[in-house]
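Novice: Fold the following.
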Amino acid sequence: MTGTEQDDLGLFTDLYQLTMLDAYLNEDMHEEAVFTLFVRRLPDNRKFLLAAGLDPLLELLENLSFSEKQFDYLADQGFSDQLINYLREFEFSGQVRALPEGTVFFENEPMVEVRAPLPQAQLIETLVMNQLHLQTLLASKAARIALAAGDKPILDFGARRVHGIDAGVKGSRAMLLGGIRATSNMLAGHHYSLPVAGTMAHSYIQAHDSEFDAFKRFTERFPDTILLVDTIDTIEGVKKVIKLAKQLGDEFKVKGIRLDSGDLGELAKQSRKLLDDNGLEHLDIVASGGLDEYKISELENNKAPIDSFGVGTGMGVSDDAPALDIAYKLVEYAGKGRLKLSSGKPVLPGEKQVFRETKDGQFSQDTIARYDEQLPGHPLLQKVMTKGKRLPSHQRDFEKICEHAQQQLQQLPPSIRTIEKSDSYQVHISDRLSDYQQQVTEQVKKGGTS
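Specialist: The predicted structure is shown next:
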């Protein structure tokens, strides 16, 4: 939990959550509600999403509270003593059912379902959406990039341009969940025990009068480093690495070179030949600079001799799909199904379950059903929190979460796993849920005309 969250967590909500909460309390509306979090439609260039951010979210829900300064602020904003007294004693006591982190999912499928007294479930909407939206977005982007690179490692270099510290720390975690091997973000590495990796910046070379001297001095302090060779002239930089290797002999422990600009494919081929011709076949070539899944796929298709990739902004902000059409909607209150009939924004009422079928070891189709149905396939939503506390059975270590994510990605049909355009994955609605939706729709329409 970052310092900002620790200090201001209680008030990380929208104004209208508090106005509705005040009104609910005034009307004594405390019965149980169910809210569903889902993505209405996938971005045009996405065929799947990878659920991420659940464990950090549950930790936040366990610690959700308000400070005396916040109560003073709410009083100044005109909120009632009833609301302030309610928040003074606030402790989330609800149940959460969710897709385990690292689970692949598709549009309209419930990612999380919260069952709690209506005021509680309403208050946490902003927090739930904020945490799961970004982390799922970045895990999904990272998965596409990792799939494009095949077995070659991807490094996260995006901390400098992501949208804030919380996004940087939790985003790095989400991207490793998606298949990235390491991050340059030290705070994320420390906070979540993630593997960290990095090379050097152009400024180190620029700060020296000689590029060769910069290489030599840096390797004296970090013998097994990766040397950045494109500050002045890429090929001449490679030649200086070769010169350093000859000068140091057996003391030369450098692991590789990094290319950060220009025609990466052609420069990699030229660099590889120079290194190999001088007995440096063991040096890796790392490429970075404006990379994403499309550019990496092109480099791979052209058989560029690149051993790993550093990806920054494109992955850190998911630049081709920077937002998801994510929603957190009331689907049940006081035992009755609820929905909205707004055009283009359908909601499936009641508690739900998702059943996933497989064929020949690959996912074949999903069915969104009512909570108590028994259908072919594996049920995806699991109870992860009850009475406001995480279930011990759910608390998995991060390595297990990452393993689950990779298993999920490998079970996707090839047409869904590829970044190329293809048919979408089949998601159905069960007959019982469809009938229930029609029944609730008729009730809502009747109520709307009374």
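Novice: C-alpha from now on. contacts and neighbour counts both.
Specialist: Will do.
Novice: so what's Val254 up against?
Specialist: By C-alpha atoms under 8 Å, 6 or more residues apart in numbering, the residues touching Val254 are 219, 223-227, 283.
Novice: From those, list just the buried residues.
Specialist: 219, 225-227, 283 (16 or more other C-alpha atoms under 10 Å).
Novice: Output the contacts of Val254 as JSON lines; include the columns secondary structure and distance to Asp76.
Specialist: Formatted as JSON lines, those follow (DSSP: H, G, I helix; E, B strand; the rest coil; distance: C-alpha to C-alpha, whole Å):
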{"residue": "Thr219", "secondary structure": "helix", "distance to Asp76": "59"}
{"residue": "Pro223", "secondary structure": "coil", "distance to Asp76": "60"}
{"residue": "Asp224", "secondary structure": "coil", "distance to Asp76": "59"}
{"residue": "Thr225", "secondary structure": "coil", "distance to Asp76": "56"}
{"residue": "Ile226", "secondary structure": "strand", "distance to Asp76": "56"}
{"residue": "Leu227", "secondary structure": "strand", "distance to Asp76": "57"}
{"residue": "Leu283", "secondary structure": "coil", "distance to Asp76": "64"}
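Novice: Let's compare: structure for the following, please.
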Amino acid sequence: MPQEALVQEEDLGLLVDLYELTMIQAYWAEGMNERATFSLFFRSLPQGRNYMLACGQQHVARLVTQLRFGERQIDKLRSLNLFEEGFLEWLAGFRFSGDIHAVQEGTPVFPQEPLLEVEAPIAEAQLLESLVMNYVHLETVLASKASRLVNAAQGRGVVDFGMRRMHGIDAAVRGVRAYHVAGLTGTSNVLGSVTHGLSAQGTMAHSYVQAHGKEDDALLAFARHYPGTTLLVDTYDTVAAVKRLIERMAEDSSLDIGAIRLDSGDLEYLAKTCRHLLDEAGHQDIKIIASGGLNEHSIRELVVNEAPIDGFGVGTSLGASSDSPCLELAYKLTEYAGEPRLKHSPGKHSLPGRKQIYREQEADGSYRCDHLTLRDEQAPGTALLQPIVLQGDFQEAAMASPDAAREASLDSVSRLPPELRSLVETRTYHVTISDRLHACRRLAESRLGLPPDD
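Specialist: Here you go, the predicted structure:
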């Protein structure tokens, strides 16, 4: 069969684990169609993270409202010889009819807090499990990594160079959306840029320099092709290349060079040396960009040591989130037919009921703590979970634009206690659980004959 490069939107209904379909058929056969609530959350932070930046949940909510099973998809399911014709007919008429409440994209979140909750007839809600988890997992992991890089850069721009080492082309494109929300200033990924509105940025590869007989010829030719461009100066001898470039600019005042890029070697030493050479020659306006195996810790060290670097390009450590590439997201049933439900397995407990998160602030606007409550409770602070889908209809007014999500994200992260934004300190943010939510948990445990989970 010919292989398609990307999952087509019409096939998203098949982006499920098999057990979702077999369970749904069993629900259908048993006539179980009461309303259920499923909560998407994580129980613990990955190592080295003080918060996660929620991303992808509003994006996938829109897709959920468009989910369909066409004739071709039904034929593919029929070929598995697992499903009754009546059930396949039910799938052919599938339309999501429920509600989804979600936090705004770019919101810092903590253990046990729902990134979203789905409320719908149980078969509809169950069908969404893997699709929702995939979208939210990828974009949350990448946005969280990008947020750390933005914190480390302390106002200097950070550009995504990670496409070539990401885990698949779908991830490379969707990642750019997460980077935009988290506050990156650009991406080298052209498709990601034009799809998600993040500035396309780039320079040249070493091969361009190598292909020319002389390094100077390559740099000058590129500068004439692209006025204001960034030139890669480390193919052979960085300092020597910058010195010759300064000489050429003295000979030709029409040359317009926006920046030089350092991609190897001792970046602090080279940045300080090149900055001195450029400033001494009157080129204070030419910026210095650094790349080459960078992560948030090496960027922080360069910033702390006052390396005169104006921006950073980050590849592998960003695109693969190499220090912490996964988040143990869970999508758990918390209510069915009006009764609280929970999971009680050791180390995998869940909280029952439909929930809300209230974020309380100090007088100066910084975040004090969160209150995790049942949905119909009131608590100090701002309610974070808001309806994004109602009765199957996507609420366009509730969806922030990419730029608005970016601004809200940067503002929210800036309001976290400084220790939580640190790359070297670990601190637990205080999340209270309301008395009514505790009581709901005890009620669910008693109905199941389980010992209290204290």
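Novice: hmm, back to that, just name the closest of the buried ones among the contacts of Val254 of the first structure to Lys445 of the first structure, please.
Specialist: Ile226 (65.5 Å; C-alpha to C-alpha).
Novice: Trp319 of the second structure corresponds to which position in the first structure?
Specialist: For residue 319 of the second structure the amino acid is Gly, not Trp. In the first structure, the residue matched to Gly319 of the second structure (TM-score structural alignment) is Gly316.
Novice: Leu138 is in contact with its match, correct?
Specialist: Yes: if you go by C-alpha atoms under 8 Å, Gly316 of the first structure and Leu138 touch, sitting 6.8 Å apart.
Novice: Looking only at neighbour counts, state which of these two leads.
Specialist: Neighbours per residue (other C-alpha atoms under 10 Å) separate Gly316 of the first structure from Leu138, with Leu138 holding more: 32 against 27.
Novice: From Gly168 of the first structure, how far off is that one?
Specialist: With distances taken as C-alpha to C-alpha, to the nearest Å, Leu138 of the first structure is found 10 Å from Gly168 of the first structure.
Novice: Tell me the residues that contact both of those two, please.
Specialist: Common contacts of Leu138 of the first structure and Gly168 (C-alpha under 8 Å, 6+ apart): Gly316.
Novice: for the first structure, which residue is closest to the average position?
Specialist: Taking C-alpha atoms, centre = their mean as the criterion, Gln135 is the residue nearest the geometric centre of the first structure, at 2.7 Å.
Novice: most distant residue from the middle of the second structure?
Specialist: Glu251 (47.3 Å).
Novice: corresponding residue for that one in the first structure?
Specialist: Match for Glu251 of the second structure (TM-score structural alignment): Gln247.
Novice: could you check the distance from that match over to Phe212 of the first structure?
Specialist: With the distance defined as C-alpha to C-alpha, Gln247 of the first structure ends up 11 Å from Phe212 of the first structure.
Novice: and for Gly316 and Leu138 of the first structure, which residues touch both?
Specialist: Gly171.
Novice: hmm, back to that, surely the residue nearest to the centre of the first structure is in contact with Gly171?
Specialist: Yes: counting by C-alpha under 8 Å, Gly171 is a contact partner of Gln135 of the first structure at 5.7 Å.
Novice: what's the matching residue for Leu391 of the first structure over in the second structure?
Specialist: Match for Leu391 of the first structure (TM-score structural alignment): Gln395.
Novice: Please apply the same query to Leu264 of the first structure.
Specialist: Aligned partner of Leu264 of the first structure by TM-score structural alignment: Leu267.
Novice: Likewise for Tyr436 of the first structure?
Specialist: Aligning on TM-score structural alignment places Tyr436 of the first structure opposite Cys440 in the second structure.
Novice: what helix or strand does its match sit in?
Specialist: Here Cys440 of the second structure is covered by helix 435-447, with elements defined by DSSP states H and E.
Novice: distance of Gly175 of the second structure from Phe161 of the second structure?
Specialist: Using C-alpha to C-alpha, we find Gly175 of the second structure at a distance of 11 Å from Phe161 of the second structure.
Novice: Which one of those two is surrounded by more residues?
Specialist: Gly175 (30 against 23).
Novice: What strand or helix carries that one?
Specialist: Going by DSSP H and E, Gly175 of the second structure is part of helix 169-182.
Novice: Heading C-terminal from the longest helix seen in the second structure, find the next helix or strand.
Specialist: Across the second structure, the longest stretch assigned as helix under DSSP state H is helix 129-153. Per DSSP H and E, the first helix or strand lying C-terminal to helix 129-153 of the second structure is strand 157-160.
Novice: So Pro380 of the second structure: helix, strand or coil?
Specialist: For Pro380 of the second structure, the assignment made with DSSP: H, G, I helix; E, B strand; the rest coil gives coil.
Novice: Contacts only, for whatever residue of the first structure lines up with it.
Specialist: Residue pairing (TM-score structural alignment): Pro380 of the second structure is matched to Pro376 of the first structure. Contacts of Pro376 of the first structure were listed using C-alpha under 8 Å, 6+ apart, and they are 355-357.
Novice: Alignment lookup: Asn45 of the first structure to the second structure.
Specialist: So Asn45 of the first structure corresponds to Gly48, using TM-score structural alignment.
Novice: Hmm, Thr426 and that match touching each other?
Specialist: Yes: contact criterion C-alpha under 8 Å: Gly48 of the second structure and Thr426 qualify, at 7.3 Å.
Novice: aligned partner of His297 of the second structure in the first structure?
Specialist: By TM-score structural alignment, His297 of the second structure lines up with Tyr294.
Novice: Equivalent analysis for Gly228 of the second structure, please.
Specialist: Mapped onto the first structure by TM-score structural alignment, Gly228 of the second structure lines up with Asp224.
Novice: looking at it, its match is touching Leu283, isn't it?
Specialist: No: counting by C-alpha under 8 Å, Asp224 of the first structure stays clear of Leu283, with 10.5 Å between them.
Novice: anything in contact with each of the two?
Specialist: By C-alpha under 8 Å, 6+ apart, Asp224 of the first structure and Leu283 have these common neighbours: 254-255.
Novice: Not counting sequence-adjacent ones, nearest residue to Leu228 of the first structure?
Specialist: Closest residue to Leu228 of the first structure apart from its sequence neighbours, by C-alpha to C-alpha, 6 or more residues apart in numbering: Arg258 at 4.7 Å.
Novice: next helix or strand past the helix or strand hosting that neighbour?
Specialist: Secondary structure from DSSP H and E places Arg258 of the first structure in strand 256-259. Toward the C-terminus, strand 256-259 of the first structure is succeeded by helix 264-277 as the next helix or strand (DSSP H and E).
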